[in-house]
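Q: please find the sequence and the predicted model below.
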Amino acid sequence: MTVILGIDIGGSGIKGAPVNTRTGELAGERYRIPTPPGARPDDVKAVVAQLVEHFGLPGAVGVTFPGIVQHGRTLSAANVDPDWIGLDADALFTEATGHELHLINDADAAGLAEAQFGAGRGVMGTVMMLTFGTGIGSALIHDGKLVPNTEFGHLWLREKHAEDWASDRARERDDLNWKQWIKRVNKYLQHLELLFSPDLFIIGGGVSKRADKWLPHVELGRSRLVPAALQNEAGIVGAAMMAAELAAGHAAGPAPKPAKTAKGGTKK
């Protein structure tokens, strides 16, 4: 199926839209519901079910989550209720919606979308997507393949997590102008450049809409840097892409087992 529902769980809102996964374009209007206070699993589950019912699309659904997602389980909860830690969220949402549902880290979803349809399209080598908002999300992509759950916003920098010092929330909290904020971000980016030597940095989150304020002040050695192209749609698009890929894999079924030889071995 080409059109898949993507849902993006954010700190202030949970939004969804149907996505044409061949083109990366939304196939309908976005629909947004405010994130329930505290973002507890049962409350968020109810909103996700409401979005799925609103669109009424058949088939798989992709959902982003602001934390580590491994094999359908949410393993961290930096900015949401701690009851998410260790939860089989794929199963929770699948039962609530009656649809095959797949969860992915929100920055990973944005990175996939930008790599295939946005600012990283056609770029080979190492692409690092960073989303600046309440925290700093990250996605690492090499030759189009995602390395999931990198969480580079939690790198130790200036005796604290980088996101505590250089996120967009830190900019607002410390009343920094754009030039003061990008001075902090430069230190962070230079540290990442030293560690990973990415061919391209893509900067997403709310700050990507105001790139004219900070982009002229970026200071890097080797890597290129560009603002995200898909902006608020990236998470929705990436979630739908991931769900489409996993649903196709499930439809194909498991790989055939090797045939046994007469002596009980397997044929090469």
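A: Right, received. Where do you want to start? Numbers count the residues shown, from 1 in each chain.
Q: when you work out contacts or count neighbours from here on, use the C-alpha atoms and nothing else.
A: Noted.
Q: ok, and what's touching stretch 108-115?
A: For stretch 108-115, contacts defined as Cα atoms under 8 Å, 6 or more residues apart in numbering pick out 24, 64, 120-123, 127-129, 138-141, 144, 146, 148-149, 228-230, 234-239, 241-242.
Q: equivalent analysis for stretch 243-251, please.
A: By Cα under 8 Å, 6+ apart, stretch 243-251 touches Met1, Thr2, Ile4, Thr21, Ala60, Val61, Gly62, Leu101, His102.
Q: nearest spatial neighbour of the fifth one, skipping sequence neighbours?
A: The one in question is Ala60. Distances taken as Cα to Cα, 6 or more residues apart in numbering place Glu100 nearest to Ala60, at 4.7 Å, with adjacent residues excluded.
Q: okay, one more to line up with it:
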Amino acid sequence: MSNGFGIDIGGTGIKGALVDLERGDLAGERVRIPTPQPATVPAVLDTVKAVIDQAGWDGPVGCTFPGIVRHGVIGSAANVDKGWIGVDLAQQLSEKIGHPAVILNDADAAGIAEMQFGAGRDRNGVVIIVTLGTGIGTAVFVDGTLVPNTELGHIELDGFDAETRASSAAREREELSYKKWAVRLQRYFSHMEMLFSPDLFIVGGGVSKKSEKFLPRLDLKTEIVPAQLLNQSGIVGAAVEAARVTA
């Protein structure tokens, strides 16, 4: 059995687990430590190492980050400490743990997992994974190839940054019913449909567990389905990408 290790850096928790790279499932217990506040670079690096140590892993890791990642360097930090911008996380984490570290955008990692093991498996054409959480993350695939760092949650819609109106956090913050939230999602997905003419939308994030409350309310030409790997997709995708890069 081939295993790897994935880490998912989130706004509230840093999670990591051993991943079965053949099945796309967790091969060990998931370790979660609350994200330090403030989420400075040294504090987060210490927490990531603590997750790895607690899991007993000694090898290369894949790690997600909620922002643009170019060649291991952080390019944006919409929902985390701005001190991350320009940080070479791949180099710093590698030095911290003594093994190669592969860094990628969190939605891209979720997309990799869904395309290889979940709702996007064996699907060609244009597939867009949309994660609804604190913000809106996106991953775009063309015939199975990732177009990284798309950040389509930040498109302007009706004068607003889309994720400030249509994310899961926005629904909770404004205490919207699923019916009212679906009106905003309809506007967002219709706009995405107009821009990209995708063959498939896959909706992820924790709220995808309740997809029956809002997906049937959407009227789109494009097929839209819930993600299958749910909250472990980031960990799985990170581990898969690390194994590919460090092979």
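A: The structure has been received and is ready for your questions. Computed from a predicted structure; not experimentally measured.
Q: let me know the closest of the contacts of stretch 243-251 of the first structure to Phe201 of the first structure.
A: Nearest to Phe201 of the first structure out of those is Thr21 (Cα to Cα; 23.6 Å).
Q: do I have it right that Ile85 of the first structure meets Leu75?
A: Yes: using Cα atoms under 8 Å, Ile85 of the first structure is in contact with Leu75, at 4.7 Å.
Q: which stretch of the first structure lines up against the longest helix along the second structure?
A: The longest helix of the second structure (DSSP state H) is helix 178-196. Alignment of helix 178-196 of the second structure against the first structure: residues 178-196, by TM-score structural alignment.
Q: going by neighbour count, which residues of that stretch are buried?
A: The neighbour-count check on stretch 178-196 of the first structure (16 or more other Cα atoms under 10 Å) flags Trp178, Trp181, Ile182, Arg184, Val185, Asn186, Lys187, Tyr188, Leu189, Gln190, Leu192, Glu193 as buried.
Q: can you put those in JSON lines and add distance to Val47 of the first structure?
A: Formatted as JSON lines, those follow (distance: Cα to Cα, whole Å):
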{"residue": "Trp178", "distance to Val47 of the first structure": "35"}
{"residue": "Trp181", "distance to Val47 of the first structure": "35"}
{"residue": "Ile182", "distance to Val47 of the first structure": "36"}
{"residue": "Arg184", "distance to Val47 of the first structure": "36"}
{"residue": "Val185", "distance to Val47 of the first structure": "34"}
{"residue": "Asn186", "distance to Val47 of the first structure": "38"}
{"residue": "Lys187", "distance to Val47 of the first structure": "39"}
{"residue": "Tyr188", "distance to Val47 of the first structure": "35"}
{"residue": "Leu189", "distance to Val47 of the first structure": "36"}
{"residue": "Gln190", "distance to Val47 of the first structure": "39"}
{"residue": "Leu192", "distance to Val47 of the first structure": "36"}
{"residue": "Glu193", "distance to Val47 of the first structure": "39"}
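Q: before we move on, back to that, gap between the residue nearest to Ala60 of the first structure and Ala89 of the first structure?
A: In this view, Glu100 of the first structure and Ala89 of the first structure are 12 Å apart by Cα to Cα, to the nearest Å.
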